[in-house]
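[1] task: produce atomic coordinates for the following.
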Amino acid sequence: MPTPPQGHLVTTVHSTQTVTIEIDGEIVARSERPVVLYETGLPIRYYLPPDDVELTRFEPTDTHTTCPFKGEASYWTYQGNGGTGPRTDVAWAYTDPIDSVPDIAGHLCFYDTVARITVEGEPPAPPA
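    A predicted model of the protein is given here:
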């Protein structure tokens, strides 16, 4: 994997915030133990343990991307709620992330352009 550019930081912090994920009116995840990821130039991301996600509503896809700061991501499609159809690649996870971000291994993160992400509580400060 290529060496990340200087000055780009990715850090994680365990949190006790309550994070709720809703897609098409259906709550598909709720966690009180997210891993908060801070990355230079990007918004805060919340990675949720798979036990806190309604995985029966999702199917893995063949989509994979590589991030030089986190590793290879795999994606999931939301299967729809009643009359709504599937939504492709709405969540991703790093099954085996690079050594600098081991806390996100297997945790799912959702696109805020598709999912309504509600966070209760203040995020923990990023590591100094």
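[2] please make it C-alpha for all contacts and neighbour counts, starting now.
    Fine.
[3] would you mark the buried spots in the top strand by length along the chain?
    The strand that spans the most residues within the chain, counting by DSSP state E, is strand 58-67. The neighbour-count criterion (16 or more other Cα atoms under 10 Å) identifies Phe58 as the buried residues of strand 58-67.
[4] want to put them side by side, so please do this one too:
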Amino acid sequence: MSRPDPHPADQDTGATGVHMRNAMGQLLQKLRYEPTAKRIRATLGGRTVLDTTRAMLVWEPRRVVPTYAVPDDDILAGISPRASTTATEDSSAGIMLPDLSKTPVFDPRTPFDVRTTQGEPIELRVAGTDAVASGFRPHDPGLAGYVILAFADFDSWFEEDDEIISHPHDPYGRIDVRGTSRHVQLMLDGHMLADTTRARMLFETNLPARYYLPMEDVVAPLVPSSTTSMCSYKGHATWYSAVLGDRTVEDIVWQYKLPLSDAAEVKDYAAFLDERLDLIIDGEQQERPVTPWS
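    Next comes the predicted model:
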């Protein structure tokens, strides 16, 4: 199955319209920020170390998910300079998302200290404890007086009174779940893994559509894995390996047993990494998507 060119605006077609994904890909190369009306709090070392209604969502160049920047005045911990442990990134670093960008991008697994903008590394310390978190003062007038914070270094984060995980939500990203009666089959090397006409399709901004299947329609035996993962929008995932004869395909299936509200409709359904499998829809084999999990 052929796919449309992900960058049609790069072709001389005479079109005057803008392909949104192409426009978003171009913006990835810039430092972006957006104020949020949410009250943002974070804890470190068992204490609340920031409480603000003036937070900014910040995407450094080539980063695909945001983090928070907060005013110095709203940080309730000591701030001091910190030596940077990672040099400013080079143009070949990152992972490819060809549907979004022609250059590598940084997903949430990229270390916080990989920099794509100029600024000063700092650290937060909680008095009387060993708790420390990394931060960064960008040298950009639009973020003057703000500190970008390493989300993963903190114990917990809250938007208003609700705890969030993994990273802040992108106000320009979303999840939709739709039931579908399309005939969905998943195969590998001639072995059928799943076969259903009762899938739920999960659409997430800038990612391929995922097919979540009733467990009853999974044909291959599944073995629980020790692997876990989390998604800011969907929650904590449990992973499984699939048994195909005398072969075990590691960490190929995941499931949200207690999903967050955005993904409530896929509770207990199973999704397969079709980057590594053959996905067949209504008898037509699909091209394998290219993602960080390929």
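[5] which residue range of the second structure does the longest strand of the first structure align onto?
    On the second structure, the counterpart of strand 58-67 of the first structure by TM-score structural alignment is residues 222-231.
[6] do stretch 102-112 of the first structure as well
    Counting by TM-score structural alignment, stretch 102-112 of the first structure corresponds to residues 264-274.
[7] what's in contact with that stretch?
    For stretch 264-274 of the second structure, the surrounding residues in contact (Cα atoms under 8 Å, 6 or more residues apart in numbering) are 177, 186, 200, 210-215, 252-259, 288-289, 293.
[8] same check on stretch 68-80 of the first structure?
    Outside of stretch 68-80 of the first structure, the residues that reach it under the criterion Cα under 8 Å, 6+ apart are 1-4, 10, 24, 57-67, 85-98, 100-101.
[9] mind listing what's buried along it?
    Taking 16+ other Cα under 10 Å as the neighbour-count basis, stretch 68-80 of the first structure is seen to contain the buried residues Phe69, Lys70, Gly71, Glu72, Ala73, Ser74, Tyr75, Trp76, Thr77, Tyr78, Gly80.
[10] again, but for stretch 189-202 of the second structure
    Buried-residue list, stretch 189-202 of the second structure, by 16+ other Cα under 10 Å: Leu193, Ala194, Asp195, Thr196, Thr197, Arg198, Ala199, Arg200, Met201, Leu202.
[11] and for stretch 6-26 of the first structure?
    Burial within stretch 6-26 of the first structure, assessed by neighbour count using 16+ other Cα under 10 Å, is assigned to 10-17, 19-24.
[12] just give me the closest of those residues to Val119 of the first structure.
    Minimum separation from Val119 of the first structure among the buried residues of stretch 6-26 of the first structure (Cα to Cα) is found for Val19, which lies at 4.6 Å.
[13] mind checking what the closest one lines up with in the second structure?
    The pairwise alignment with the second structure assigns Val19 of the first structure to Val184, based on TM-score structural alignment.
[14] so what's its match up against?
    Residues in contact with Val184 of the second structure (Cα under 8 Å, 6+ apart) are Ala194, Asp195, Thr196, Thr197, Ala199, Tyr211, Leu279, Ile280, Ile281, Asp282.
[15] can you check Thr16 of the first structure too?
    Contact analysis of Thr16 of the first structure by Cα under 8 Å, 6+ apart lists Glu32, Arg33, Pro34.
[16] name the element the residue most central in space within the first structure belongs to?
    For the first structure, the residue lying nearest the average C-alpha position, counting by Cα atoms, centre = their mean, turns out to be Cys109 (1.3 Å). Cys109 of the first structure is located in strand 108-110, with elements delineated by DSSP states H and E.
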